[in-house]
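A.B. asks: Got a predicted structure plus its sequence, pasted below:
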Amino acid sequence: MRDASSGNALSDTMEVNDETQAPGASWLPRGDDWVLQLSGAWRGQRAALPELPAQDFNGAVAVDAEALRSWDAGLAAQLWQQLDPLARRSVTLDLQGLPQGLQEVLALALHDAPPTEEAAVGPAHGPLERLGERTKTWWADHRKTLTFVGEVLLSMGRWVRGKSDMRTSDLMWQIEQTGPRSLPIVSLVCFLVGLIVAYMGAAQLQRFGAQNFIADLVTVGVVREVAALLVGIVLAGRVGAAFAAQIGSMRANEEVDALTTLGVNPFDFLVLPRVLALLIVGPMLTAFGAAVGMAVGWLVAVGIYGVTPLEYVYASVESLTLPHVVVGLIKGTVYAVLVALAGCLQGMAAGRSAQAVGDATTASVVQAIVWIVVAASVLTVVFQRLDF
């Protein structure tokens, strides 16, 4: 009887230990706040954390791990997946209830989570409050951009005075990477778009028997507007994204901080060579793209619509005036500089994680294209008003 009772007691103890060691997690409401309670041993377990029941709330989120027996990287990864969207919405997170090591891992992972638009708006409910919060967010973003542009101008001033940390070899390297290596994709895009412009324009002109004006249409359109716009968009996707990824990776690896510690200005060393490189190659690529577009216009006019080769060349030379060339080169230069600024801005503002670098790369392309479209609209209106 004594042995049987001892065996039953041992069995009960093992069942209690199994229940204590089993991983558990649950969300509990606490007023406007939510608490995630963790219990048991999570080391080597494949249990999943439950989803937060309330997605929209005005309170905070806390974690209670008093009953947590052990943990590993799997639990840390699941906690990050649960808390990262909340951190992006600027929800207050209380991680004091976690073990010290787990606190440090999550704090490092959540530190660079950029706030989303919803987080920027915050818990404001009234229309005036929402307008004020959005205005504050808009001004904070634009102030960061203006500060970056000011730093670039100061860096360029130091370079002009011969006091810059920029190396000539870095500038030559960036020119080689952004200029000659962009020629194939610029040629392809300008050829195809020039073909579309020439063919569609000629199809409309043929209805009035005005095939002789194909040269004027293609030359003025490509040289003045299309070539610069295409080069800017190609550079935004190829070069601007590369700038953001390169500088963002250096920030994630703390190389930018190391340059500052060594007394090297990161704007002189990283940003200025890239901006100057696109300032130099921008008008060259624009001129090359315009030449490709005019050449494909010649093929369409001569090969399809029966315009004589010399007639097309003569009409192109007559329509290719100096104002058209200058306007096209100015626009190409402005677009290229905007691409460099957008890429370097997003790279210098990137967080210290792989996801943050990817977000910065995507943002650089979007921002560069938006800036190019806005600049194209403004410059077109300005030049037309100046009758230039």
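C.D. replies: Yep, that arrived.

A.B. asks: From here on, just use CA atoms for contacts and neighbour counts.
C.D. replies: OK.

A.B. asks: buried residues in the helix or strand hosting Met294?
C.D. replies: For Met294, the host element (DSSP states H and E) is helix 272-303. Neighbour counts over helix 272-303 (16 or more other C-alpha atoms under 10 Å) mark 272-302 as buried.

A.B. asks: Likewise for stretch 368-384?
C.D. replies: Quick answer for stretch 368-384 (16+ other C-alpha under 10 Å): 368-369, 371-372, 375-376, 379-380.

A.B. asks: Restricted to helices, list those.
C.D. replies: 368-369, 371-372, 375-376, 379-380 (DSSP state H).

A.B. asks: which other helices and strands contact whichever strand or helix holds Glu311?
C.D. replies: Per DSSP H and E, Glu311 falls inside helix 309-319. Contacts defined by 3 or more C-alpha pairs under 8 Å, 6 or more residues apart in numbering; DSSP states H and E place helix 309-319 against helix 214-221, helix 272-303.

A.B. asks: Let's see that with 7 Å instead.
C.D. replies: Packing partners of helix 309-319 (3 or more C-alpha pairs under 7 Å, 6 or more residues apart in numbering; DSSP states H and E): helix 214-221.

A.B. asks: Who are the packing partners of the helix it packs on?
C.D. replies: Against helix 214-221 (3+ C-alpha pairs under 7 Å, 6+ apart) you get helix 183-206, helix 272-303, helix 309-319.

A.B. asks: As CSV, these with distance to Ala9 would be great.
C.D. replies: Formatted as CSV, the helices and strands packed on helix 214-221 follow (distance: least, C-alpha to C-alpha, whole Å):
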stretch, distance to Ala9
helix 183-206, 78
helix 272-303, 75
helix 309-319, 101
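
A.B. asks: I'd like to know which of these is closest to Gln103.
C.D. replies: helix 272-303 (39.1 Å; C-alpha to C-alpha).

A.B. asks: Against which helices or strands is that closest one packed?
C.D. replies: helix 127-160, helix 168-178, helix 183-206, helix 214-221, helix 227-235, helix 322-348.

A.B. asks: Out of these, the one nearest Asp359 is which?
C.D. replies: Here helix 322-348 is closest among those (C-alpha to C-alpha), at 8.9 Å.

A.B. asks: helices and strands around the closest one, which ones?
C.D. replies: Counting contacts by 3+ C-alpha pairs under 7 Å, 6+ apart, helix 322-348 is packed against helix 227-235, helix 241-252, helix 272-303, helix 354-385.

A.B. asks: List the buried residues of the second one.
C.D. replies: Using 16+ other C-alpha under 10 Å as the burial criterion, the residues of helix 241-252 that qualify are 241-252.

A.B. asks: got the angle between the helix holding Met294 and helix 309-319?
C.D. replies: Interaxial angle of helix 272-303 relative to helix 309-319 (axes from the mean of the first three to the mean of the last three C-alpha atoms, to 10 degrees): 140 degrees.

A.B. asks: returning to what we had before: now, which of the buried residues of stretch 368-384 sits nearest Tyr314?
C.D. replies: Thr380 (26.9 Å).

A.B. asks: Second structure follows, compare the two:
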Amino acid sequence: MQDLAVDIKITQTEQSRLPQIDFNDIPFGKHYSDHMFVADYKDGKWQDLRIVPYSDFSLSPTTSALHYGQAIFEGLKAFRNEKNPKEVLVFRPEDNALRLNESAKRMCMPELPTEIFMQGLHKLLDLDRKWVPDTQGSSLYIRPFMFATDAFLGMRPSNTYTFAIVTGPAGVYYSKPVNVKVEKEYSRTCAGGTGFAKVAGNYAASLLPAKLAAEQGYDQLLWTDSSEHKYIEESGTMNVMFQINDTIVTAPTVPVEDTILRSITRLSVLEILEGMGLKVEERRVSVAEIIEAAKNGTLKDAFGTGTAVTIAPIASIGNDGEKLELPPVESRTVSAKVKETLQGIQRGLIEDTKGWVYRI
């Protein structure tokens, strides 16, 4: 690793919580590793870079993030190298650092130097490397995030911020193919809004419609455009792709479409698909087109892509009260091959020829 000029103070925990974890039962988002990386922004610069035992923050009741929503985050994963278990592999972390700063700019927050992101991440994972699981289908989920910290109720951007990275072992996000519902009443975001950024408020806006869909038996939503609700954008936890005959179609992201998150997993999948020699179209995908393809048998596959889910097959699509079953997962050769390739690279089983893997 390049020697970066970043001074990070490390305070280790007195007693690890690692013995309390059953790595054969690690639900997503429930357990957290021993340490976290923290940095504070004040007086116009990032300072007090530190790795400390995982603990609560102390916040004023008037902390501006609680009132005005200046909060952004990222998500990425680390894996145990299956060919060299002593090595930890992180999938495309530099891209997460860049996307964090795109979100920061949109939310009027200070950008975080990439060297701080990368060095903080490296030292944190090196210290907590025993927390990276080696059980089938598991990984170490990594959550970088930033929030405003001014104790001030005036309506303006905060002058101070905290950036942190926490990690935790996790199993698979979806244990089975997902049922999705086309959402035509509520909107996740709109043109000119914050849809392309990983902003906390985007997810808050999705909770009620997702809850209503869950009550109808659906695992997730297929969000549509806010103006007409005619075009599919993304799902709540993932971007989505459809295989119509031998062509993969997926909605475009920024700079073409600013309402859809630019998923790093999605970008990786597109490269893998193109390497397989498949035709890929990034364009607006209408609900009518997908429903017609599902009915006439030309919709061969549909799946989500994202850090948490990796590749998630879609079992059925609900639209206007009608539920359309998709082909059996066992018959879907394209998404199965993509998943095998992606996870093989992430876990060191397939040679990384693209420079996607960061080694610790």
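C.D. replies: Nice, thanks for sending it over. Keep in mind that what you see is a predicted model, and the values were worked out from it rather than measured.

A.B. asks: Could I get the TM-score for this pair?
C.D. replies: The TM-score (TM-score structural alignment, normalised by the length of the second structure) is 0.27; 157 aligned residues with a C-alpha RMSD of 6.6 Å.

A.B. asks: which stretch among the helices and strands packed on helix 214-221 of the first structure comes nearest Leu102 of the first structure?
C.D. replies: Across those, closest to Leu102 of the first structure is helix 272-303 (C-alpha to C-alpha), at 40.3 Å.

A.B. asks: how far off helix 322-348 does that closest one point, in degrees?
C.D. replies: 140 degrees.

A.B. asks: remind me, longest helix of the second structure?
C.D. replies: The second structure, longest helix under DSSP H: helix 200-215.

A.B. asks: continuing past that helix, what's the next helix or strand?
C.D. replies: strand 220-224.

A.B. asks: which strands and helices sit next to that next one?
C.D. replies: Using 3+ C-alpha pairs under 7 Å, 6+ apart: strand 220-224 of the second structure touches strand 178-183, strand 231-235.

A.B. asks: helix or strand for the residue nearest to Thr114 of the second structure when sequence neighbours are not counted, which one?
C.D. replies: Beyond its immediate neighbours in the sequence, the residue positioned closest to Thr114 of the second structure (C-alpha to C-alpha, 6 or more residues apart in numbering) is Ala97, lying 6.0 Å away. Element membership for Ala97 of the second structure, per DSSP H and E: helix 93-106.

A.B. asks: Now that helix: buried residues?
C.D. replies: Going by 16+ other C-alpha under 10 Å, helix 93-106 of the second structure has these buried residues: 93-94, 96-104.

A.B. asks: List just the nearest of the residues you listed to Lys211 of the second structure.
C.D. replies: Once C-alpha to C-alpha is applied, the member of these that ends up nearest Lys211 of the second structure is Ser103, at 26.1 Å.

A.B. asks: Against Gly201 of the second structure, how distant is that closest one?
C.D. replies: 12 Å (C-alpha to C-alpha, to the nearest Å).

A.B. asks: ditto for Trp223 of the second structure
C.D. replies: For Trp223 of the second structure, the distance to Gly201 of the second structure - C-alpha to C-alpha - is 16 Å.

A.B. asks: and those two? which has more neighbours close in?
C.D. replies: Comparing Trp223 of the second structure with Gly201 by neighbour count (other C-alpha atoms under 10 Å), the higher total belongs to Trp223, at 26 against 17.

A.B. asks: unless I'm mixing things up, the more buried one is touching Tyr231, no?
C.D. replies: No - when contacts are counted by C-alpha atoms under 7 Å, Trp223 of the second structure is not listed as touching Tyr231 (8.4 Å).

A.B. asks: before we move on, the earlier item: buried residues in the helix holding Glu311 of the first structure?
C.D. replies: 312, 315-316, 319.

A.B. asks: Show residues contacting that helix.
C.D. replies: 215-216, 219-220, 298, 302 (C-alpha atoms under 7 Å, 6 or more residues apart in numbering).

A.B. asks: same deal with stretch 340-350 of the first structure?
C.D. replies: 148, 240-241, 243-245, 247-248, 271, 274-275, 278, 356-357, 360, 363-364, 367-368.

A.B. asks: count of residues packed around the spatially closest residue to Ala120 of the first structure that is not a sequence neighbour?
C.D. replies: The shortest distance from Ala120 of the first structure to any non-neighbouring residue, by C-alpha to C-alpha, 6+ apart, is to Thr137 (6.4 Å). Counted with other C-alpha under 10 Å, the neighbours of Thr137 of the first structure add up to 15.

A.B. asks: gap between Thr137 of the first structure and Leu79 of the first structure?
C.D. replies: 28 Å.

A.B. asks: Equivalent analysis for Leu329 of the first structure, please.
C.D. replies: From Leu329 of the first structure to Leu79 of the first structure the distance is 53 Å (C-alpha to C-alpha).

A.B. asks: Surely the residue nearest to Ala120 of the first structure touches Glu118?
C.D. replies: No - between Thr137 of the first structure and Glu118 there is no contact under C-alpha under 7 Å: 11.0 Å.

A.B. asks: Let me have the helices and strands packed on helix 322-348 of the first structure in TSV, adding distance to Glu15 of the first structure as columns.
C.D. replies: Formatted as TSV, these follow (distance: least, C-alpha to C-alpha, whole Å):
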stretch	distance to Glu15 of the first structure
helix 227-235	66
helix 241-252	48
helix 272-303	66
helix 354-385	43
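
A.B. asks: Relative to Val339 of the first structure, which of these is closest?
C.D. replies: helix 354-385 (5.1 Å).

A.B. asks: helices or strands next to the closest one in the packing?
C.D. replies: The helices and strands touching helix 354-385 of the first structure, judged by 3+ C-alpha pairs under 7 Å, 6+ apart, are helix 241-252, helix 322-348.

A.B. asks: give me that answer again for 8 Å
C.D. replies: Packing contacts for helix 354-385 of the first structure, counted by 3+ C-alpha pairs under 8 Å, 6+ apart, involve helix 227-235, helix 241-252, helix 322-348.

A.B. asks: Would you format those helices as TSV with distance to Leu153 of the first structure included?
C.D. replies: Shown next, in TSV, are those (distance: least, C-alpha to C-alpha, whole Å):
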stretch	distance to Leu153 of the first structure
helix 227-235	21
helix 241-252	18
helix 322-348	11
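
A.B. asks: Point out the most buried one among the ones you listed.
C.D. replies: Most buried of those, by mean neighbour count (mean count of other C-alpha atoms under 10 Å): helix 227-235, with a mean of 27.

A.B. asks: what angle separates that helix from helix 322-348?
C.D. replies: Using the same axes, to 10 degrees: helix 227-235 of the first structure against helix 322-348 is 20 degrees.

A.B. asks: which among the buried residues of stretch 368-384 of the first structure gets closest to Ile233 of the first structure?
C.D. replies: Ile369 (6.3 Å).
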